[in-house]
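# I'd like to go over a predicted model; first the sequence, then the structure.
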Amino acid sequence: MPSSSQPAPSKAKAKRSFLIEQATLCLAQKGYAHVSLRDIAKASGVSLGILHYYFASKEDLLLAVIASYKDSFIQELETAVVNASPQRWLEQLLEVLHHSLTKKKALHRLWYDLQVQAMYVPAFRHHVNEIRARLHDLIARLVRQFFPPATHSMSMSVDGAVSLIYAQVDGLFLQSILEEATTPENALSRFEQTLLQLLHMMFIPITTTTTPIPTKRGAF
């Protein structure tokens, strides 16, 4: 039974979630280097002591923010793409990315911010590598699901294909964020064209009855 000086487990969980949401808004708007715990406490309407009760440090809070966001993003990809038909998986993927570029762009900036911080902060490095590994695993599942050895021959290993696909998606996504003048529609059109070219080079249908790689689906 919790003591009177400690919140009940359900209330504590709700409070922690609320603080993560508020921290997410602050960090996404201003970046990790320009936000202090005091700023987050003020935006959340709590004292600095209360914030420290739930998070030992600014680093601890950032990790909680990224973990929460990336869990949501990966689940969204799994729901939309893994469950899609062979004819619609690319369309579903582009819809998720379009939503991310239009509605959650600031959060993606924060993800790239964390990756930069990971080069200097060992505690961040482990979590960044863990998230990247989950994304690699998701891509590997999609490769095995939509381009199995029974229907497609590969010009490289699965690991090699996964690394190339991840590098392309990540690189083009970062490029679209840096190019403020580029619309999400133009960014995704460029991504779609490049991804299709890469897939055609990596996966070769064995028979004419094999489901083809989706063709370009046009403007968004």
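Received, thanks. Numbering: from 1, shown residues only.

# switch to C-alpha atoms for all contacts and neighbour counts from now on
Will do.

# quick check: Val121 vs Leu138, distance?
Relative to Leu138, Val121 is positioned 26 Å away (C-alpha to C-alpha, to the nearest Å).

# more crowded one of these two?
Leu138 (17 against 13; other C-alpha atoms under 10 Å).

# could you name the specific helix or strand carrying that one?
Using DSSP states H and E, Leu138 sits in helix 122-146.

# show me the contacts for Phe203.
Residues near Phe203 by C-alpha atoms under 8 Å, 6 or more residues apart in numbering: Phe147, His152, Ser153, Met154, Ser155.

# and with 6 Å instead?
Contact analysis of Phe203 by C-alpha atoms under 6 Å, 6 or more residues apart in numbering lists His152, Ser153, Met154.

# nearest to Ala56, of those?
Checking the contacts of Phe203 against Ala56 with C-alpha to C-alpha, the nearest one is Met154 at 47.9 Å.

# ok, now how distant is the nearest residue to the closest one once chain neighbours are set aside from Phe146?
Computed as C-alpha to C-alpha, 6 or more residues apart in numbering, the closest residue to Met154 that is not its neighbour in sequence is Phe203, at 4.9 Å. For Phe203, the distance to Phe146 equals 10 Å [C-alpha to C-alpha].

# can you pull out the strands in this protein?
Listed in chain order, the strands of the chain (DSSP state E) span residues 152-154, 203-205.

# okay, pairing it with this:
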Amino acid sequence: MTERAEKRPQSDAILEAACHCLAQKGYAEISLREIAQKAGVALSQLHYHYDNKQGLFLAVLRSVAERYITEIEAELEGLKDSQSIFQRVTAFFQRKLDREPGRLRLFLDLANLSLWDESFRPQMRALFADLAATVEERLLSEEDPDRSHHNLARVFLGALVGISLQAILDPQRVHQAELFQMVPNLFLLAGSTSGS
């Protein structure tokens, strides 16, 4: 087996372990030593594959971004009307919160990190732009010149991220299912009144 072939699976194992550990404990509470232990590699291997903690977490951010974009694109495949688009993306966020709360916490933790660390900001900005563009592209298939699809997609995603954050912070008081159900209806209503 070549060195390159051996390197790939080990770097993947490290990345997977980092995603898992970060989703469980968050950026502030995790150490590279814990990640190396979870991946079953020596700490030096993390430095070999990712240089430093920042390099590893940037790779985690890229991985999360690619996964979310791929999953949302699959959710929206073949959809053309805004009602279906809004409902499907809303269901996606609700499913993430219900089934993979750690992954959603990881996404929010990385977003928070990008507020304070300049090296993370371009990738997080690109992730939000790509998510909005994915929704916007589908909305553009509707011929509605009075609607700002770009802004609508951004506000829509902002509402979903905000509800997700509230539900994680206060699950007892935030009735997430009810809030998530309201989002598509509000945006459909906003879209129908924008042209009048």
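Perfect, I can see it now. This is a predicted model, so every value here is computed, not measured.

# coming back round to it: mind checking which of the contacts of Phe203 of the first structure are buried?
Among the contacts of Phe203 of the first structure, those buried by neighbour count (16 or more other C-alpha atoms under 10 Å) are His152, Met154.

# what does Tyr68 of the second structure align to in the first structure?
With TM-score structural alignment as the criterion, Tyr68 of the second structure lines up with Phe73 in the first structure.

# distance-wise, check its match relative to Lys11 of the first structure.
Per C-alpha to C-alpha, Phe73 of the first structure is found 25 Å from Lys11 of the first structure.

# between those two, which is the more surrounded one?
For the pair Phe73 of the first structure and Lys11, the greater number of neighbours falls to Phe73 (17 against 11), based on other C-alpha under 10 Å.

# relative to Ser148 of the second structure, how far out is the equivalent of Ser163 of the first structure over in the second structure?
When the second structure is aligned by TM-score structural alignment, Ser163 of the first structure is paired with Arg154. Distance of Arg154 of the second structure to Ser148 of the second structure, given as C-alpha to C-alpha: 10 Å.

# same question, Phe57 of the second structure
Distance of Phe57 of the second structure to Ser148 of the second structure, computed by C-alpha to C-alpha: 34 Å.

# and what of Tyr27 of the second structure?
Distance from Tyr27 of the second structure to Ser148 of the second structure, by C-alpha to C-alpha: 36 Å.

# more neighbours: which of these two?
Tyr27 (17 against 14).

# tell me the contacts of that one?
Contact partners of Tyr27 of the second structure, counting by C-alpha under 6 Å, 6+ apart, are absent.

# how near is the aligned residue in the first structure for it to Leu25 of the first structure?
Aligned against the first structure by TM-score structural alignment, Tyr27 of the second structure finds its counterpart in Tyr32. With distances taken as C-alpha to C-alpha, Tyr32 of the first structure is found 11 Å from Leu25 of the first structure.

# helices of the first structure, start to end?
9-30, 37-44, 48-54, 58-77, 89-103, 105-118, 122-146, 158-178, 184-202 (DSSP state H).

# who's in contact with the third one?
In this case it means helix 48-54 of the first structure. Contacts with helix 48-54 of the first structure, where a contact means C-alpha under 6 Å, 6+ apart, come from Arg38, Ala41.

# nearest residue to Ala167 of the second structure other than its sequence neighbours?
Val174 (5.4 Å).

# just Thr134 of the second structure next, same as before
Using C-alpha to C-alpha, 6+ apart and skipping the chain neighbours, the partner closest in space to Thr134 of the second structure is Glu73 (6.8 Å).

# for that neighbour, grab the count of nearby residues.
Look at Glu73 of the second structure: counted by other C-alpha under 10 Å, it has 16 neighbours.

# okay, it and Lys96 of the second structure: tell me how far apart.
15 Å.

# and if you look at Cys21 of the second structure?
With distances taken as C-alpha to C-alpha, Cys21 of the second structure is found 17 Å from Lys96 of the second structure.

# okay, those two: which has more neighbours?
Of the pair Cys21 of the second structure and Lys96, Cys21 is the one with more neighbours under other C-alpha under 10 Å, namely 22 against 16.

# what's the more buried one in contact with, if anything?
With contact set as C-alpha under 6 Å, 6+ apart, Cys21 of the second structure has no partners.

# ditto for Ile35 of the second structure
By C-alpha under 6 Å, 6+ apart, the residues touching Ile35 of the second structure are Ala17, Ala18.

# now do the contacts for the residue mapped onto Leu127 of the second structure from the first structure.
Under the alignment (TM-score structural alignment), Leu127 of the second structure pairs with Ile131 in the first structure. Residues near Ile131 of the first structure by C-alpha under 6 Å, 6+ apart: none.

# 8 Å instead?
Lys70.

# and if you look at Ala23 of the second structure?
Listed by C-alpha under 8 Å, 6+ apart, the contact partners of Ala23 of the second structure are Gly102, Arg103, Leu104, Arg105, Leu106.

# can we see that at 7 Å?
By C-alpha atoms under 7 Å, 6 or more residues apart in numbering, the contact set of Ala23 of the second structure is Gly102, Arg103, Arg105, Leu106.

# dump the residues you listed to JSON lines, plus distance to Ala167 of the second structure and neighbour count.
Output for those, formatted as JSON lines (distance: C-alpha to C-alpha, whole Å; neighbours: other C-alpha atoms under 10 Å):
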{"residue": "Gly102", "distance to Ala167 of the second structure": "13", "neighbour count": "21"}
{"residue": "Arg103", "distance to Ala167 of the second structure": "14", "neighbour count": "18"}
{"residue": "Arg105", "distance to Ala167 of the second structure": "11", "neighbour count": "22"}
{"residue": "Leu106", "distance to Ala167 of the second structure": "14", "neighbour count": "24"}
